[in-house]
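> sequence-free structure coming up:
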């Protein structure tokens, strides 16, 4: 336990932050005793148990630890696992392996636990021996003058809130945690357009980007040849600056002059190419492989093709860096023939009225060429048939070389004629009579004899055709009534033979 005499006002504030509630019945300076106990909470001090992270026993051998780490790294690697939490789990496994693979760090952790590690990942004897209880928490840097009684609170709220939330994933600014942090560059987002067929089959597209890349002149350190970094004067190399609040309270924040690195590029020592940033813009062409089955609006991630971090201004020497990622937004152009619903595609086939009534066969376009499909008798508008396996590829469903696909759904639409010729109308009226349709309108008077035409008026082609159809219809109906099944009308050669025999008899 840590004991320190402190003023009543500050005592109430610190007690409220650390969970010690003051008595409510007393006011003023006597409301708190002159000696107050503080303790660090498990939330602030604890780091993830590396044994639990890797899923191994405390007596596990170095080989078992390595095997467990490789298994988790393969499972949660961000390039293969698209789970939003995979990157964080991968980082936890990597940090746990870094600790347990070091024999000295592992022995220290086994003896003292997470409290034995300070913010730089090393052993802190004060934390283990009951010294400053806030050293392992990452939020309190020490106590010194500033208040009567020799107490001053030096709190880094960035590290304090980072301890509650698990730490920043994109670290590299400010103080380091128990494991080495990585400075990550920004992501880049671009857009590319593809056709409907390219989305179905898959394609490759070249995208042009201008990412930040490491300066070739200074190799990323931001210095010209022969120059060296100097200690930041704003924070005296600590990476943090102390701000005095009202009432004498002090708050430590990341130094904005050096970005938390503690070192800066001196004026006049900057690299002439990158001006001290360590990175420059460079035009680059990236070939992006787009898999078949992508939908409009999807984003593809190309790992490590984003911006490089500005190491000249934001990184201390030896800081691990990582490029950002490239995200490609896919826009799929619509197709005039097909529409899409997930992995299924829909095609609307227009068929004639006679094909819909009588049935038949029509040609249908597909993603792989044309095919012929049968139309059932009596097909109506809206009727559908399904051609299995002729749709889009299903993303994420590949196994053993087989890629599942959706279906092609064909919807029929009966093309109704808007205008009819006399012949067409006559045939339809005949059909209406045959089907005993009493509601259809008749204009051709098929069942009635046409009045004789006036002298001198020759019949038109329409009237000739109409007369022929009527005559054929009446002959067909009369033959059916007489019981000969229409054989005389349908077999003119037989009728001519009978007429010839009759003529021979008369001549004899």
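Here it is on my side, so go on. Bear in mind the structure is a predicted one, so any value in this text is a computation, not a measurement. Numbers count the residues shown, from 1 in each chain.

> make it CA atoms for all contacts and neighbour counts henceforth
Will do.

> Number of residues surrounding the nearest residue to residue 352 once chain neighbours are set aside?
Counting by Cα to Cα, 6 or more residues apart in numbering, residue 352 lies nearest to residue 415, which is 5.1 Å off, once chain neighbours are set aside. Close neighbours of residue 415, defined as other Cα atoms under 10 Å, add up to 15.

> Next up, a structure to set beside the first:
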């Protein structure tokens, strides 16, 4: 058997995620259903065998202890001597037959039957977990929704997106990942939520930021105006003397949290001046300019 680290192309210090990514990449490239080259099936078996060893912490520990330092078969011979047997030359005689059986027993114990499995058929190899991005609108993130998704032309999968999902949240679909080999269980599919850009809302965690446009007199005198939020329209009270850039907080109107406190909506005020004025509006503005001593540049 080749070194499983060499088969997957990872170092001996590789973490679980790196090993799984390497397996997923190689399994996708050499799976017999995808790759019809003559050597693809054997390569896929080697990759699956290596993954089965390195993905199991106990098997990996035993492999590392057995294969370093020195040659694997030297360790097998040392084990035989420790047990009271003398490892001699492989001369094809009775001793060779015993030592061959001893070597196979050691390897079967270490690799969970893979070497024996090669003599009697493949053992089950679990499928790899897979990951895909799932884009939802701000409204879908707020209310939740149901969606049918398909991968690689396969049958549609009906999924439920719960209310209150956030950017980067992972949704697990058990058994919908990579196929196992030789009866191994399939992996899981993890959907990573991405919230699509919105013309009115900007989402940070569970908080929603939006813009509140006001006329100059509304900002100066104060008012109560309608404001759209992902959960529907609500009214917001504008205090007198509100300036552009002020943020008005609507507590609990952001994305819901099924297990805690919902987010907030922050409405940032923007004062908008009419592009054109009627004669009466111009006259009133001129009267205001004459009557007011307010100088915003003196602040």
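Thanks, I have the structure now. All values derive from a computational prediction rather than experimental measurement.

> Surely the residue nearest to residue 352 of the first structure touches residue 351?
Yes. With contact defined as Cα atoms under 8 Å, residue 415 of the first structure reaches residue 351; the gap is 5.8 Å.

> Report the separation between the alignment partner in the first structure of residue 208 of the second structure and residue 368 of the first structure.
Applying TM-score structural alignment, one finds that residue 208 of the second structure aligns to residue 345 in the first structure. Taking Cα to Cα, to the nearest Å as the measure, residue 345 of the first structure falls 13 Å from residue 368 of the first structure.

> more neighbours, these two?
The neighbour comparison of residue 345 of the first structure against residue 368 (other Cα under 10 Å) goes to residue 345, with 20 against 10.

> which element is that one on?
Taking DSSP states H and E as the definition, residue 345 of the first structure sits inside strand 344-352.

> That strand packs against which elements?
Applying 3 or more Cα pairs under 8 Å, 6 or more residues apart in numbering; DSSP states H and E, we find strand 344-352 of the first structure packed against strand 338-341, strand 408-415.

> and the shortest one, which residues are buried?
Translated: strand 338-341 of the first structure. The neighbour-count check on strand 338-341 of the first structure (16 or more other Cα atoms under 10 Å) flags 338, 340 as buried.

> elements contacting it?
On a contact count with 3+ Cα pairs under 8 Å, 6+ apart, strand 338-341 of the first structure meets strand 344-352.

> Now do the buried residues in the strand it packs on.
344, 345, 346, 347, 348, 349, 351.

> and if you look at stretch 64-78 of the second structure?
Within stretch 64-78 of the second structure, the residues scored as buried using 16+ other Cα under 10 Å are 66, 72, 75, 76, 77.

> Tell me where the longest helix sits in the first structure.
helix 461-482 (DSSP state H).

> In the second structure, what range does that one match?
By TM-score structural alignment, helix 461-482 of the first structure lines up with nothing in the second structure.

> Contacts made by the very next helix or strand once past that helix with the rest, please.
Next helix or strand after helix 461-482 of the first structure toward the C-terminus (DSSP H and E): helix 487-490. Here helix 487-490 of the first structure makes contact (Cα atoms under 8 Å, 6 or more residues apart in numbering) with 475, 476, 479, 494, 495.

> can you pull the contacts of the residue nearest the centre of the second structure?
With distances taken as Cα atoms, centre = their mean, residue 192 lies nearest the centre of the second structure, 4.5 Å away. Listed by Cα under 8 Å, 6+ apart, the contact partners of residue 192 of the second structure are 131, 132, 133, 134, 168, 169, 170, 171.

> wait, is the second one part of a helix?
So the one you mean is residue 132 of the second structure. No. Assessed with DSSP: H, G, I helix; E, B strand; the rest coil, residue 132 of the second structure is strand; it does not lie in a helix.

> What is the burial count for the aligned residue in the first structure for residue 196 of the second structure?
The alignment partner of residue 196 of the second structure in the first structure, by TM-score structural alignment, is residue 333. By the criterion of other Cα under 10 Å, residue 333 of the first structure has 14 neighbours.

> Hmm, residue 198 and residue 333 of the first structure touching each other?
No. With contacts counted by Cα under 8 Å, residue 333 of the first structure stays clear of residue 198, the gap being 9.6 Å.

> any chance of the helices and strands packed on strand 344-352 of the first structure in CSV, with distance to residue 285 of the first structure too?
Listed next are those as CSV, based on distance: least, Cα to Cα, whole Å:
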stretch, distance to residue 285 of the first structure
strand 338-341, 31
strand 408-415, 36
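
> closest to residue 168 of the first structure out of those?
strand 338-341 (39.9 Å; Cα to Cα).

> which outside residues touch that closest one?
The set of residues external to strand 338-341 of the first structure that reach it, using Cα under 8 Å, 6+ apart, is 345, 346, 347, 348.

> ok, the buried residues of strand 344-352 of the first structure vs residue 323 of the first structure, which is closest?
residue 344 (38.0 Å).

> How much space separates that closest one from residue 435 of the first structure?
Residue 344 of the first structure is 40 Å from residue 435 of the first structure, where distance means Cα to Cα.

> swap in residue 281 of the first structure?
From residue 281 of the first structure to residue 435 of the first structure the distance is 80 Å (Cα to Cα).

> Likewise for residue 203 of the first structure?
Going from residue 203 of the first structure to residue 435 of the first structure by Cα to Cα gives 56 Å.

> Residue 159 of the first structure now?
With Cα to Cα as the criterion, residue 159 of the first structure and residue 435 of the first structure are 88 Å apart.

> ditto for residue 54 of the first structure
80 Å.

> When those two are compared, which one has more neighbours?
The neighbour count for residue 54 of the first structure versus residue 435, taken as other Cα under 10 Å, is higher for residue 54 (24 against 9).
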